[in-house]
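Asks: what's the 3D shape of this:
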Amino acid sequence: MHRLIQRGLMFGNLIEVASPVLVERYNRALKHLTGKTTNLTDFHIDISGYSPEIGDELDDHLYLNHGGCNRQFILLTTDQKSAPLLNIKFSTSRDILRHFIEENEPQLFALTARDAVAGELVNSVFSVSQPSNLMDIRKVTIEADTTEGTLRDAEKLGALADRFKQEEDGWFDDVLIADMITLAKRTGDVTRNPVTLKHMAFDQQDYWTAHFGGVYLFRGLAHPAVITAGDKAELGKLPIKYTFDFKDRNQIAKFLDYNDLAEPIVKARGVDGAAILRQKMDFIVVDAAQEAGVDLTGATRSDIRRLARNHAEQLPPEYHELRKMVDWAESDGKWPKITSDHPAYFYTLRATATDQRDLVNMLLAELAPKDIRQLFICHKEVFYRLYQGWSDTKKSFVADFLEREYQVDKAGAREALFGFDAPLEMPRVMRRASEDMISRVGPWGAVKSGR
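Replies: Model (predicted):
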């Protein structure tokens, strides 16, 4: 993975922790949350305070995410809001943390000036030991305080101040006054400078989880479903009408269509659909070249397309169907009827502008994994996993391409790919759903859940 790290494509934008003061605060928070400490004097942390160096030291990369369910976090600075989230188990976690920091930035800035803030993303369940537990996750709340309990003490001081004002003999209650003075030494004047964090809760209707091989839950829709990258039979019976896996291509296509979640790229507003498809074709050529053992070191876009012309008969069917669609878009050719059974089908789609947009783009990226650019932008966890199995020549080409075509202008690359609905680095925090739609009957006929 060193190519990705050197180019800032992995572990990029992490926050460096090098000062003794910050290291000491981090250790206090780490001890508070986990009972462990680090001997490192400098390291890097993500938005949640997780450090890959400390993960190596402790031989536990889930030291802040035991069981992968209720993620704990350590905030040393509000600058962490721009950092990535590593070892993602739920697609909404980064957005929840970022939103929490942004909504409470002045308070967190004041708190982290003196101490670390430690907390937890508390799910509706405490364990995801079996697939059915995923269906019980409906809300995530945030619990946070400094390691010294500043917020807890501020709440106590506020209650004591109310007693002092309301009780007739408050002025003569020496114990009450002494308690107030003691707490005020730690919290400051909470009547003039209240120290509080907003109570924040987030609905978890639609999300992706890394558990059980990768599962997408779409519950806030008229036609809900669960889609798994693994074998749906291994999920067992779930309390939802339909469960699909990636072999159910027709059903997934209908699911996207019935819920109006995807559209053909060449018909999408605000993008050059033909240019996007041509780039996907190049990626398919690169994948085929890897399989054939062709050296792609230093290959340019012209080299890739010359390779495609010279070996067109050896390219996979995805390439040829995308070429037909490009001909339709650029040369008024015949509209190619690509069915969902065809391996090119999901390469032709992008998500529509719905609340589930980013989650759908994650799903499409995993269904069309040869498009390495969309996979990297929309689903880094799968990208990193697949990257490890590629040949050195493909790794080199992909790292060079992403550094050249994406890393230098992320916003521009996303706008070119997704138009005015360019996605964030990670899926957005889900909005509150107005009702539970799981009991609704879907349109897919006799497809049975988990069978």
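Asks: from here on, contacts and neighbour counts on C-alpha atoms
Replies: Noted.
Asks: was I right to think residue 231 contacts residue 215?
Replies: No - Residue 231 is beyond contact range of residue 215, at 10.3 Å (criterion: Cα atoms under 8 Å).
Asks: between those two, which has more neighbouring residues?
Replies: Counted by other Cα atoms under 10 Å, residue 231 and residue 215 do not tie: residue 215 has more neighbours, with 24 against 17.
Asks: the nearest residue to the more buried one once chain neighbours are set aside and residue 236: what is the separation?
Replies: Residue nearest to residue 215 in three dimensions, not counting chain neighbours: residue 228, with 4.4 Å by Cα to Cα, 6 or more residues apart in numbering. Residue 228 is 12 Å from residue 236, where distance means Cα to Cα, to the nearest Å.
Asks: more crowded one of those two?
Replies: A count of neighbours by other Cα under 10 Å puts residue 228 above the other of residue 228 and residue 236, at 24 against 15.
Asks: does that one touch residue 244 like I think?
Replies: Yes - using Cα under 8 Å, residue 228 is in contact with residue 244, at 6.3 Å.
Asks: anything in contact with each of those two?
Replies: Here residue 228 and residue 244 share no contacting residue, scored by Cα atoms under 8 Å, 6 or more residues apart in numbering.
Asks: can you classify the residue lying closest to residue 333 once chain neighbours are set aside by secondary structure?
Replies: Nearest in space to residue 333, with sequence neighbours left out and distances taken as Cα to Cα, 6+ apart, is residue 327 at 5.3 Å. Per DSSP: H, G, I helix; E, B strand; the rest coil, the secondary structure class of residue 327 is helix.
Asks: next, the structure of the following sequence, for comparison with the previous one:
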Amino acid sequence: MKRLIEKGLMFGNLIHVDSPALVERYNRALVHLTGKKTALADFHIDISGYSPEVGDELGDHLYLNHNGVNRQFILLSTSQKTAPLLNAKFSTCRGILRQFIEENEAQLFALCARDAVGGELVNSVHDVEDPRRLFDIRKIRIEADTTKGTVHDAERLAQMVNRFKTEQDAWFDDVLIAEMIGVAKRTGDVVRNPVRLKDMEFQQDNFWTAHFGGVYIFRGVEHPAAICAGDKTQLGDVPIKYVFDMSERNRIAKFLDLNGLVEPITKARGIDAAAILRQKMDFIVVDAAQDAGMDLTGATRRDIRILARSHASRLPEEWHGLNALASWAEGLGDWPRISSQHPAYFLTLRAADHADRDLVNMLLAELAPMDIRQLFICHKQLFYRLYASWTDTKKSYVVDFLDREYQVDKAGARDALFGHRDAPMEEPAPPRDDIVTRVGPWGAVGR
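Replies: Below is the predicted model:
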């Protein structure tokens, strides 16, 4: 992984904690949340305050994520909002943390000037040893305060101020006045400078979890289903009608289509579909070259395409399918029929414009891992796992490509691949009164 780290492709954008004051605040929060403490003088943290160096020191990389649920967090600075989330067990956690920081940025900035803010992403589930517990996760709310309880004290002081203003004899209540003065010494003037974090709650209908080998749960769609990266039988009897594994490509394709979750790249607005398809073809050539033991060190896009032309007959079906589709997109060939049974099918899709497009692009990356750029952008944990098994030739090419063509303009690359422009304004389709609506999109289920 050294090459990835050196190029900023792994552990990139982490926040460096190197001042004694910040380390001391971090330790106060760490003791408050976990009872543990670090002896390190400097380390790096992600958006949640998790540090890989501290994890190594403690021998516990889940020290802020016990049982992989109800993730705890430590905020030393609002700049953590741009950091990644490492060792994610749920796909929604980073988005929730970022939104919490952005919605409370002014308050958190003031609080972090004097103390660390610690908290937890709370739901009703405390362990997921039973797969059915995953389906009990419905909402996530955030609890947060400084290690000195500033937010709690501020709320208490605000209540006392209200009593002082409204109760008839409060002016003569020496105990109340003394208590107000004591709390105000810790919180400051909460009337002029309120210290309050917004109560935030997040609906969890569709999400990915790393538990049980990786499971995508879609409940907030017309035809709900769960899709397993591992063996679906290990889920057992779960409260959702349809459960697929990655080998059931036809059924997954039908699920995505019926719920309007994907669109063909060739029909997407405002993108160069042919260029995207040609780049995917290059990745397939690199994969084939790895299997053939070829050295691709320093190979350019031109070198890869010369290699493809020279060895076209030995390239897999995915390459030929994308080649036919790219030729059609460039006006150089007939329309090729690429059904869900074709190995290239999921390489021809991207998420449609909806709230769960990141989750769907993550699923597509897992269904078509040959596209190493989409895999890196949309599913980093799987990318790192697969990277460890690649040859040095492929590792070298992939790192060089991502550094040269993705790192220089991350936002632009993501927008070109997954952004949606000029989306049409359409009325929602009326409910369907047909066989699909009555028995489900995959037919009747045997009891």
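Asks: quick one on the thing from earlier: what about the residue nearest to residue 333 of structure 1, how many residues close to it?
Replies: 16.
Asks: aligned counterpart of it in structure 2, please.
Replies: By TM-score structural alignment, residue 327 of structure 1 lines up with residue 327 in structure 2.
Asks: what's the distance between that match and residue 222 of structure 2?
Replies: Distance, residue 327 of structure 2 to residue 222 of structure 2, using Cα to Cα: 35 Å.
Asks: ok, the residue lying farthest from the centre of structure 1 - contacts?
Replies: Going by Cα atoms, centre = their mean, the residue of structure 1 most distant from its centre is residue 172, 55.9 Å out. The contact partners of residue 172 of structure 1, taken as Cα under 8 Å, 6+ apart, number zero.
Asks: can you tell me what it aligns to in structure 2?
Replies: Residue 172 of structure 1 maps onto residue 172 in structure 2, by TM-score structural alignment.
Asks: where do the strands sit along the stretch 301-447 of structure 2?
Replies: 349-351 (DSSP state E, counting those that start in this stretch).
Asks: ranges for the helices of it?
Replies: For the stretch 301-447 of structure 2, the helices defined by DSSP state H, counting those that start in this stretch cover 301-310, 317-329, 357-367, 372-378, 380-387, 392-405, 410-418, 435-439.
Asks: quick one, which of those is nearest to residue 40 of structure 2?
Replies: Among those, the nearest to residue 40 of structure 2 by Cα to Cα is helix 380-387 (26.4 Å).
Asks: for the spatially most central residue of structure 2, give its distance to residue 107 of structure 2.
Replies: Central residue of structure 2 (Cα atoms, centre = their mean): residue 91, 4.1 Å from the mean position. Distance, residue 91 of structure 2 to residue 107 of structure 2, using Cα to Cα: 26 Å.
Asks: which residues are in contact with residue 61 of structure 2?
Replies: By Cα under 8 Å, 6+ apart, the neighbours of residue 61 of structure 2 are 52, 55.
Asks: ugh, typo on my part, it should be residue 275 of structure 2
Replies: residue 326.
Asks: quick one: it is in a helix?
Replies: Yes - Residue 275 of structure 2: assigned to a helix according to three-state DSSP.
Asks: from residue 90 of structure 2, how far out is it?
Replies: From residue 275 of structure 2 to residue 90 of structure 2 the distance is 33 Å (Cα to Cα).
Asks: and for residue 419 of structure 2?
Replies: In this structure, residue 419 of structure 2 and residue 90 of structure 2 are 23 Å apart, going by Cα to Cα.
Asks: cool, residue 98 of structure 2 as well?
Replies: Taken as Cα to Cα, the span from residue 98 of structure 2 to residue 90 of structure 2 is 14 Å.
Asks: try residue 332 of structure 2
Replies: To residue 90 of structure 2, residue 332 of structure 2 is 44 Å away according to Cα to Cα.
Asks: looking at those two, which one has more neighbours?
Replies: Neighbours were counted for residue 332 of structure 2 and for residue 90 using other Cα under 10 Å; residue 90 has more, 19 against 11.
Asks: spatially nearest residue to that one (excluding sequence neighbours)?
Replies: For residue 90 of structure 2, the nearest residue in space outside its immediate sequence neighbours is residue 209; the separation is 4.4 Å by Cα to Cα, 6+ apart.
Asks: that neighbour contacts residue 226, doesn't it?
Replies: No - if you go by Cα under 8 Å, residue 209 of structure 2 and residue 226 don't touch, sitting 10.9 Å apart.
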